[in-house]
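Novice: build me a structure from this.
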Amino acid sequence: MVAACGDNATETPAASASDKITGNLTVLAAASLTESFNQIGKDFEAANPGVKVTFSYGGSSGLAQQITSGAPADVFAAASPATMKTVTDAGDAAGDPAVFVKNQLVIAVPKGNPKGVKGLADLTKSGVKVALCAEQVPCGAAAKKALAAANVKLTPVTLEQDVKSALSKVKLGEVDASLVYRTDAKAAASDVEGIEFPESAGAINDYPIVALKNAPNAAAAAAFVTYVRSEPAIKVLTDAGFQKP
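Specialist: Have a look, this model is predicted:
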């Protein structure tokens, strides 16, 4: 279903002079891409004067449902192939999605790690409150897989619809820990610490991107997908903690 980046990662980021693109571009993207895509959007606009990029971030499953329900959008970037499959199965993709980065879970805890969390088993200790993403959201599916690999069973005090919401529970002091992506913990490093755990290696999420079939701005959509897979954009993503496919 998804194709790896391959040699396309070196494609020219900007459109050629003969293929100059203009107009508005709407991108629906997984919440974990927020900081990176905000920067990539600015860079894309700078490389293509006349284009205005608007992002809508959220849980990938919810965004996929918006697309299949007919919400106008040009590009979809998901946090898992499973949520992308919802869009491709509905016939709403303009082509084959391409994986552009990967992401891995960490345990986010407040600065200083007051509960002394060192691994997944510590999340089951008495008095430790945990937030997880809902299972239908990619970060929730990855968390379920990692917990199963560690043979750890826990009851979260809340299930959130995207990774940013799960992380906010830690930042606000409402929970003692949450399973979030490494990139989100890094972006919130002033408020939280990210605890690595070995089981996360077996629950790494691929991030696919695709231009949408009914994109209002098909030319800009194709150009943006190409740009996201270019070296300048991949550098922004890897600097944020994402991994190359």
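Novice: alpha carbons only for contacts and neighbour counts from here, please
Specialist: OK.
Novice: report all helices and strands that the lengthiest helix in the chain contacts.
Specialist: Longest among the helix segments of the chain by residue count, using DSSP state H, is helix 34-47. Applying 3 or more CA pairs under 8 Å, 6 or more residues apart in numbering; DSSP states H and E, one finds that helix 34-47 contacts strand 51-58, helix 218-228, helix 231-239.
Novice: where's residue 175, which helix or strand?
Specialist: Per DSSP states H and E: residue 175 is located in neither a helix nor a strand.
Novice: state the distance from it to residue 167.
Specialist: When distances are taken as CA to CA, to the nearest Å, residue 175 and residue 167 turn out to be 9 Å apart.
Novice: in the chain, which spans are helices?
Specialist: Defined through DSSP H, the helices belonging to the chain, from first to last, are 34-47, 60-68, 81-89, 138-149, 163-171, 182-187, 218-228, 231-239.
Novice: nearest to residue 101, out of those helices?
Specialist: Taking CA to CA as the criterion, residue 101 comes closest to helix 231-239 out of these, the separation being 7.7 Å.
Novice: how far is the closest one from where the chain is centred?
Specialist: In terms of CA atoms, centre = their mean, to the nearest Å, the centre of helix 231-239 is found 14 Å from the chain centre.
Novice: let's see this one next to it:
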Amino acid sequence: MTTRPTHRRTLQLAVGGTALLLALSACSSSDDSASASSSPSAGASSAGDLKGTVTVFAAASLKESFTELGEEFEAAHPGTKVTFNFGGSDALAASITSGAPADVFAAASPKTMQIVTDAKDAAGEPATFVRNQLEIAVVPGNPENVATLEDLTKSGLKVALCAKEVPCGAAAQKALDGAGLRLTPVSYEQDVKSALTKVRLKEVDASVVYKTDVKAAAGNVEGVEFPESAGAVNDYPIVLLKDAPNASAAEAFIAFVRSDEGGKVLSEAGFLNP
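Specialist: Got it, this is the predicted structure:
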């Protein structure tokens, strides 16, 4: 008679213990699941998963800063390699729409970016990541005493400009038109670096380029600021391309360019915040 209540009590304890263990197990499973879903590696590639080459088509004026950013990106993501094709934004856009394999396009103006978006070759909406302002580059010592934009129209002064189809050329023309000035250069160059090189080699007396280019060529040219440049500032958009061969690493590179760390490099190069 005394064993029956004891047996019942033991059974109740066993059942209660089993229920408690099941409840704890369920909580643990739920916690593990929540932890997994909040983990950076869940549903997305972690930094260690990024591999391979990222091909970036970028405006010539981005050469120094993007080269530095590429090196920093590679250091942060071992196993990746960033390669660049720098040039006039219009020519780069034409190459992309003609099928040139690339992952990222960084243009020096929304107009040249539109060539790519209109052709449906962008994977998403371009984002402006920096802006750039014009400056007059002159031979060291400024022997021709260029002090204003109007000085570039002086008789006998040799000036090089970017081609009007190139963002720096379109911006220069906008500044000239805004000031009511007419200028016939001795040459039109296909990108801003070529226009700057004309001054560095002393083939011309002056050229209208970006502040970032004057800063990058410090010691080889001098810069002359002019107020009309404030009305011709260029926005620089960047976008992932639709048929990017290495989309995941390309997205990470774009994110790095737009990060605080990337912004610091670009700011030090002379670019303006978007």
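Novice: any idea what the TM-score is?
Specialist: Overlay of the two chains. TM-score (TM-score structural alignment, normalised by the length of the first structure): 0.93; 232 aligned residues with a CA RMSD of 1.3 Å.
Novice: I'd like the helices and strands packed on helix 34-47 of the first structure as TSV, with mean neighbour count and distance to residue 32 of the first structure appended.
Specialist: Listed next are these as TSV, based on neighbours: other CA atoms under 10 Å; distance: least, CA to CA, whole Å:
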stretch	mean neighbour count	distance to residue 32 of the first structure
strand 51-58	18	8
helix 218-228	23	15
helix 231-239	18	11
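Novice: what's the closest of those to residue 18 of the first structure?
Specialist: When these are compared by CA to CA, helix 218-228 sits nearest residue 18 of the first structure, at 12.2 Å.
Novice: how big's the offset between the closest one and the second structure?
Specialist: Once superposed with the second structure, the aligned residues differ from helix 218-228 of the first structure by a mean of 0.7 Å; criterion: mean CA distance after the TM-score superposition for the first structure.
Novice: that helix corresponds to what range in the second structure?
Specialist: Using TM-score structural alignment, the residues of the second structure aligned to helix 218-228 of the first structure are 247-257.
Novice: ok, stretch 152-164 of the first structure next?
Specialist: Mapped onto the second structure with TM-score structural alignment as the criterion, stretch 152-164 of the first structure occupies residues 181-193.
Novice: on that earlier part again, residues in contact with the longest helix of the first structure?
Specialist: Helix 34-47 of the first structure is touched from outside by 13-14, 51-53, 55, 57, 187, 224, 227-228, 233, 236-237, 240, with contacts defined as CA atoms under 8 Å, 6 or more residues apart in numbering.
Novice: check which residues of that helix are buried.
Specialist: Of the residues in helix 34-47 of the first structure, 34, 36-37, 40-41, 43-45 count as buried by neighbour count, 16 or more other CA atoms under 10 Å.
Novice: one more: stretch 166-179 of the second structure?
Specialist: Result for stretch 166-179 of the second structure [16+ other CA under 10 Å]: buried residues 166-176.
Novice: which residue is the nearest non-sequential neighbour of residue 220 of the second structure?
Specialist: If you skip the residues right next to it in sequence, residue 220 of the second structure has residue 200 as its closest partner in space, 5.8 Å away by CA to CA, 6 or more residues apart in numbering.
Novice: stretch 36-44 of the first structure against the second structure, how far on average?
Specialist: Looks like 0.3 Å for stretch 36-44 of the first structure (mean CA distance after the TM-score superposition for the first structure).
Novice: so that stretch matches what in the second structure?
Specialist: The aligned range for stretch 36-44 of the first structure in the second structure is 65-73, by TM-score structural alignment.
Novice: run the chain-centre distance for the matching stretch.
Specialist: On the basis of CA atoms, centre = their mean, stretch 65-73 of the second structure is displaced by 10 Å from the centre of the chain it belongs to.
Novice: need the longest helix for the second structure.
Specialist: Taking DSSP H as the assignment, the helix of the second structure that covers the most residues is helix 3-38.
Novice: helices and strands around that one, which ones?
Specialist: Helix 3-38 of the second structure sits against no helix or strand, with contacts defined as 3+ CA pairs under 8 Å, 6+ apart.
Novice: right, and residue 143 of the first structure touches residue 166 too?
Specialist: No. Counting by CA atoms under 8 Å, residue 143 of the first structure sits too far from residue 166 to count as a contact (11.9 Å).
Novice: which neighbours do these two have in common?
Specialist: Shared contacts of residue 143 of the first structure and residue 166, defined by CA under 8 Å, 6+ apart, comprise 132-133, 179.
Novice: re the thing from before, how distant is the longest helix of the first structure from the center of its chain?
Specialist: Relative to the mean C-alpha coordinate of its chain, helix 34-47 of the first structure is positioned 15 Å out (CA atoms, centre = their mean).
Novice: same check, this time on stretch 179-196 of the second structure
Specialist: Counting by CA atoms, centre = their mean, stretch 179-196 of the second structure comes out at 25 Å from the chain centroid.
Novice: tell me how far the ends of it are from each other?
Specialist: With CA to CA as the measure, the ends of stretch 179-196 of the second structure fall 23 Å from one another.
Novice: can you list contacts of that stretch?
Specialist: Identification of contacts with stretch 179-196 of the second structure by CA under 8 Å, 6+ apart yields 60-61, 87-88, 137, 150, 152-153, 158-164, 166, 168, 176, 207-210, 213-214, 228.
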